[in-house]
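[1] need a structure here:
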Amino acid sequence: MSTCSWAQTVNFHFKHLSAVDGLSNSSVIAMEQDKLGQMWIGTRNGLNKYNGTRFDVFKNEPSDSTTLSNSDILSIKEDSDGYIWVGTYNGLNRYDPVKNKFKRYYQTKSPNSLCNNVVICIKEMDNGEVWLGTANGISVYDKAKEAFRNIPYVEGNISSLPYKNVQRIFVDSNKDVWIGTSRGLAKLIGRNGDRFEFEQFKWENDSQDLFIQDIIETMPNTLGLATKYNGYILFDTDQKNSKHQSILEYPILLMSGYYNVPMMAPFGWAQPMA
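    All right, here's what the predicted structure looks like:
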């Protein structure tokens, strides 16, 4: 039998960075730290690179196609080649730090283009593919072919995405791919060329959407789901059920590396679609 208690109160000190320091906008939507330790901060009006002492600001300049496609930033991700991918409300961008230029990607009539111009999240896979969650499905960018293959939401098809609005793409320690949407969770269970098969998980109460905004792995075979309407949910990937967790009521002891996450009585279950 073991017990644990708080030995002391830890005081955290924050440094506030604002427009006075050079930040382009006070509404921060996305962040990423690159291999050099620089912070990339996406705001509602510009992309900021912060090196610890000053900001460099990148914005859309309509007359210059090597600038951002849009200044309203939604997502940022550095890939294994050192490029910075930036999703906006109007197009995807790849920043080349050597050339100091952006390459833009838009949805066009081509089947090999981006599936939607609203790019909500970005994830690079182990094979080098860049997966992009958009407001209308997922685009998978093949670096070698410099082309996209798209994963649509198909209404009524339980092997497709739960919904078109993709908020998060996450890979767990078992290399399983999880997709969080505004109407449920999905796990990639099969892939054959351009065909992708998913298992869907939705909130038992169909009148309330399971709007997933973020996904983490709290421990092996357990996902933490940040939702818009249902709080924080712990999802057991083995048993395929979930329990509502009040993180305000139970502390998680991270300082010592020990996770203490007691379960509450079930608030609701996320059931696989039959």
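[2] contacts and neighbour counts: CA atoms only from here.
    Fine.
[3] now the end-to-end length of stretch 192-211.
    Chord length of stretch 192-211, first to last residue, is 28 Å (Cα to Cα, to the nearest Å).
[4] also stretch 116-135?
    In stretch 116-135, first residue to last residue: 6 Å (Cα to Cα).
[5] and it, what's buried?
    Buried positions in stretch 116-135, judged by neighbour count with 16 or more other Cα atoms under 10 Å: 116-125, 129-135.
[6] which of these fall in strands?
    Counting by DSSP state E, the part of these found in strands is V119, I120, C121, I122, K123, E124, V130, W131, L132, G133, T134.
[7] relative to the whole chain's centre, how far out is stretch 213-220?
    Put simply, stretch 213-220 sits 11 Å off its chain's centre (Cα atoms, centre = their mean, to the nearest Å).
[8] ugh, typo on my part, it should be stretch 51-63
    In terms of Cα atoms, centre = their mean, the centre of stretch 51-63 is found 23 Å from the chain centre.
[9] this one next, for a side-by-side:
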Amino acid sequence: MKKNQYNKDINKMKKTNKANLLIILLFLTSVTNAYNLRQLSNKEGLSNSAILSICQDNERFTWIGTADGLNMYNGAEIHIFKPEINPLGSLSGNLIEEVWEGEHGIIWINTNHGLNRYNKKTKEIESYDEFEGKYFWTKTSRNEIFVINENNRINYYDRHQKKFIPIALPGIIKDDIRRVFIDKSDLLWIITNKSVIHTIKISFESNTPAFSHVNDFIHDCG
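    The predicted structure follows:
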């Protein structure tokens, strides 16, 4: 049953991503301010034509998450990451739902079987299988990563320990959350499905961040 549903989801993504069968990647060259247009598809080596996410890092490498693998395009060629390919660790899943850049040289990959952290310098992949399933992530302007995957708790990624530290966050129900983000003043916004917006201040005075409730708002976002 799960396999049939998975196939239906993939077929649906392929239909809704017809425009992505040929991805037009736009690169801005800072020196000449010239635009260089390239077309990429599975004919050029893309691992799958169903595109789920795209991220360009600070080196202007483009990371393309598909329904069957992660692709990195450096302007000349495509490198593919799949669970069975990478020699130093492996992606926890092949369905790449989201890709984003963390601290310098780090790429975070959200797969169908957990969260992954890729180090571009060492080419190592660390997997965090505790985040398999539905969860919400956000980051500060300094690329501090936070993940909510269960009630009354938020997880903070400690770069020194290279692991997520759980921190109590009373009153937060994961299934009620619609969206999570952190603004430039380190204010955590949690928008719920029950017409409430929670705002929580994050303080970084010690090694572990502290949270203090600021306010609740009523919203009418439908």
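[10] just the strands in the stretch 151-274 of the first structure please.
    With DSSP state E, counting those that start in this stretch as the criterion, the stretch 151-274 of the first structure has strands at 166-171, 177-181, 184-192, 195-203, 212-219, 222-227, 232-236, 241-245, 270-272.
[11] okay, those in TSV with mean neighbour count and distance to E146 of the first structure next?
    Output for those, formatted as TSV (neighbours: other Cα atoms under 10 Å; distance: least, Cα to Cα, whole Å):
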stretch	mean neighbour count	distance to E146 of the first structure
strand 166-171	23	21
strand 177-181	24	23
strand 184-192	17	20
strand 195-203	19	19
strand 212-219	18	28
strand 222-227	20	33
strand 232-236	20	36
strand 241-245	20	39
strand 270-272	18	35
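[12] mind putting the ones you listed in JSON lines, distance to S139 of the first structure included?
    Below are the strands of the stretch 151-274 of the first structure laid out as JSON lines (distance: least, Cα to Cα, whole Å):
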{"stretch": "strand 166-171", "distance to S139 of the first structure": "10"}
{"stretch": "strand 177-181", "distance to S139 of the first structure": "13"}
{"stretch": "strand 184-192", "distance to S139 of the first structure": "14"}
{"stretch": "strand 195-203", "distance to S139 of the first structure": "12"}
{"stretch": "strand 212-219", "distance to S139 of the first structure": "18"}
{"stretch": "strand 222-227", "distance to S139 of the first structure": "23"}
{"stretch": "strand 232-236", "distance to S139 of the first structure": "26"}
{"stretch": "strand 241-245", "distance to S139 of the first structure": "28"}
{"stretch": "strand 270-272", "distance to S139 of the first structure": "24"}
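[13] nearest to G46 of the first structure, out of those?
    strand 166-171 (20.8 Å; Cα to Cα).
[14] ok, residues contacting that closest one?
    120-123, 131, 133-138, 177-182, 212-216 (Cα atoms under 8 Å, 6 or more residues apart in numbering).
[15] swap in stretch 79-92 of the first structure?
    Residues from elsewhere that reach stretch 79-92 of the first structure (Cα under 8 Å, 6+ apart): 34-35, 69-78, 93-97, 104-107, 116-122, 124, 128.
[16] tell me the centre residue of the first structure?
    For the first structure, R168 is the residue whose C-alpha lies nearest the centre (Cα atoms, centre = their mean; 3.6 Å).
[17] please report how far that residue lies from K187 of the first structure.
    Separation of R168 of the first structure from K187 of the first structure (Cα to Cα): 12 Å.
[18] and the counterpart of Y106 of the first structure in the second structure, how many residues sit next to it?
    Y106 of the first structure maps onto K82 of the second structure when the alignment is built from TM-score structural alignment. By other Cα atoms under 10 Å, the residues close to K82 of the second structure number 18.
[19] S90 is in contact with K82 of the second structure, correct?
    Yes - counting by Cα atoms under 8 Å, K82 of the second structure does reach S90; the two are 7.1 Å apart.
[20] chain center to stretch 111-126 of the second structure, what's the gap?
    Centroid separation between stretch 111-126 of the second structure and its chain, computed with Cα atoms, centre = their mean, is 11 Å.
[21] same deal with stretch 65-78 of the second structure?
    Centroid separation between stretch 65-78 of the second structure and its chain, computed with Cα atoms, centre = their mean, is 15 Å.
[22] now do stretch 93-100 of the second structure
    For stretch 93-100 of the second structure, the distance to the chain centre is 7 Å (Cα atoms, centre = their mean).
[23] nearest to P152 of the first structure, out of the strands of the stretch 151-274 of the first structure?
    P152 of the first structure lies closest to strand 195-203 among those, at 9.5 Å (Cα to Cα).
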